[in-house]
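Visitor: how does the following fold in three dimensions:
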Amino acid sequence: MKKINGYIDSVFTKQDTLMEEVIASIEGNGMPAISVSPSSGKLLTMLTAISGANNVLEIGALGGYSGICLAKGFGSEGKLTSLELEERYATLAASNLAKAGFGDQVSYRTGPALKSLEGLVDEGQRFDFFFIDADKENYENYLDYCIRLAEAGALIVTDNVLAGGSVVDPEAKPKRYTELMKTFNETVANHPKLESLLIPIGDGMTISRVKR
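Guide: Below you'll find the predicted structure:
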């Protein structure tokens, strides 16, 4: 899987100074190097653009890499709401989004994501695109909230669903969330309100469309 992803990244993505600076800022601030891969980021940009999304919700900001990828896909009227547990992560992400030219189009809510999601429900917010890339223990809870907050036909994209290949390869080193991802993938695949497919890019992404 690593070789395949390396090939995809080398052929289909080009060097981007801005995104390299974002990665460097994440590492320089002692944050984990767990941003989406270049090709996964490009897929986020393409999906946002193709779907015509204008109101995007991201669960898990880290340093803003995926946020920039999402924002690149929507137009000047697009908005990104990003949920992040750590205040300092959100601060760096906001700085990086501003450097990328999207400072006026993104807002951050810090603290436990489930609390922020409940707040969005209470406010009657609606979104047409979701990206889940946070603590795996709550993936199913996040999915439920995204469906509640979704416009008809919205897309929900979820990262790390292959858990380093360990969900399918018995020889791959298991992650602490391998079993959680197996269960989550089954849930998404069989959810009555979703039409879904797992794309084996990066660490695996499920792309789900909320049925109309």
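
Visitor: C-alpha from now on. contacts and neighbour counts both.
Guide: Will do.

Visitor: residue contacts, the residue most central in space within the chain?
Guide: For the chain, Phe131 is the residue whose C-alpha lies nearest the centre (CA atoms, centre = their mean; 3.5 Å). With contact taken as CA atoms under 8 Å, 6 or more residues apart in numbering, Phe131 is in contact with 56-59, 156-159.

Visitor: would you convert those residues into JSON lines that also reports neighbour count and distance to Ser40?
Guide: Listed next are the contacts of Phe131 as JSON lines, based on neighbours: other CA atoms under 10 Å; distance: CA to CA, whole Å:
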{"residue": "Val56", "neighbour count": "25", "distance to Ser40": "17"}
{"residue": "Leu57", "neighbour count": "26", "distance to Ser40": "17"}
{"residue": "Glu58", "neighbour count": "22", "distance to Ser40": "15"}
{"residue": "Ile59", "neighbour count": "26", "distance to Ser40": "16"}
{"residue": "Ile156", "neighbour count": "26", "distance to Ser40": "14"}
{"residue": "Val157", "neighbour count": "21", "distance to Ser40": "11"}
{"residue": "Thr158", "neighbour count": "23", "distance to Ser40": "11"}
{"residue": "Asp159", "neighbour count": "23", "distance to Ser40": "9"}
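
Visitor: let's see this one next to it:
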Amino acid sequence: MNSQDMWTNVDQYFLDHLFPEETIMEEVLEVNKEAGLPSIDVSPTQGKLLHLLVKMKGAKNILEIGTLGGYSSIWMAKALPEGGKLTTLEFNPKHAEIAAANMKKAGVEEKIEIIVGPALNTLPTLKMNVPFDFIFIDADKNNNPPYVNEVLKRSQSGTTLIIDNVVRSGDILESQSEDSSIQGIREMFEMLKNDSRMDSTAFQTVGSKGYDGFVLAIVK
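Guide: Take a look at the predicted model:
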């Protein structure tokens, strides 16, 4: 058995034992697949991790960059308390339409606002009077540096920031890579290294989505 098969089988073992009642989330993934959306959602175990992190934080106001079909949005929204809100930014109108239907089916549509358009255009329009206390960035990796800069303007001390797909099967080590996503991630790490506003770490992951990882940061 190769490594990827092993990682996927272990993820399935986790799902069988820890996710016995999450059929709606399986349905969301199936809808996304049938609609032809790219298979780049977080994995179920990663989605549940986001869900638990939101609960641990006690978050009430969440920002997500990169909605896709709403899979991660739903996981996080299900952890919000009464009156909590998740704002999610999506570039593609088709993806946003599918996400909205998925959110309604999951019963969390009243907790979520989808804003359609390039995130670097829509981020500056967000109201700054209520800072976000939990932020998840999972969009075009080449724009990670400006995304981080923008979300920090709408954060407060203690805001939790999660950034997805920062390992890319180890490709972040390729300093001469011509892949704009890799260069964007590397530039973001240089920002984190030199930005005193955040306390950050990163962790590598394996599973059904392969070999990748997250950045976890807290605004000071």
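
Visitor: could I get the TM-score for this pair?
Guide: Superposed pair, TM-score by TM-score structural alignment, normalised by the length of the first structure: 0.88. Supporting alignment: 208 aligned residues with a CA RMSD of 2.3 Å.

Visitor: need the contacts of Phe131 of the first structure in a markdown table with distance to Ser35 of the first structure and secondary structure, can you?
Guide: Listed next are the contacts of Phe131 of the first structure as a markdown table, based on distance: CA to CA, whole Å; DSSP: H, G, I helix; E, B strand; the rest coil:
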| residue | distance to Ser35 of the first structure | secondary structure |
| --- | --- | --- |
| Val56 | 18 | strand |
| Leu57 | 17 | strand |
| Glu58 | 13 | strand |
| Ile59 | 13 | strand |
| Ile156 | 18 | strand |
| Val157 | 15 | strand |
| Thr158 | 13 | strand |
| Asp159 | 10 | strand |
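
Visitor: rebuild those as TSV, extending it with distance to Met19 of the first structure.
Guide: Listed next are these as TSV, based on distance: CA to CA, whole Å:
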residue	distance to Met19 of the first structure
Val56	20
Leu57	21
Glu58	18
Ile59	20
Ile156	23
Val157	21
Thr158	21
Asp159	19
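
Visitor: what does the residue nearest to the centre of the first structure align to in the second structure?
Guide: Residue correspondence to the second structure (TM-score structural alignment): Phe131 of the first structure is matched to Phe136.

Visitor: and if you look at Lys42 of the first structure?
Guide: Match for Lys42 of the first structure (TM-score structural alignment): Lys48.

Visitor: name the element that match belongs to?
Guide: Here Lys48 of the second structure, judged by DSSP states H and E, is contained in helix 44-57.

Visitor: helices and strands around that helix, which ones?
Guide: helix 3-18, helix 71-77 (3 or more CA pairs under 8 Å, 6 or more residues apart in numbering; DSSP states H and E).

Visitor: ranking those by burial, who's on top?
Guide: Looking across those with neighbours counted as mean count of other CA atoms under 10 Å, the highest average goes to helix 71-77: a mean of 26.

Visitor: which residues in the first structure does the following helix or strand past that helix match up with?
Guide: Under the assignment DSSP H and E, the closest C-terminal helix or strand after helix 71-77 of the second structure is strand 85-90. Alignment of strand 85-90 of the second structure against the first structure: residues 79-84, by TM-score structural alignment.
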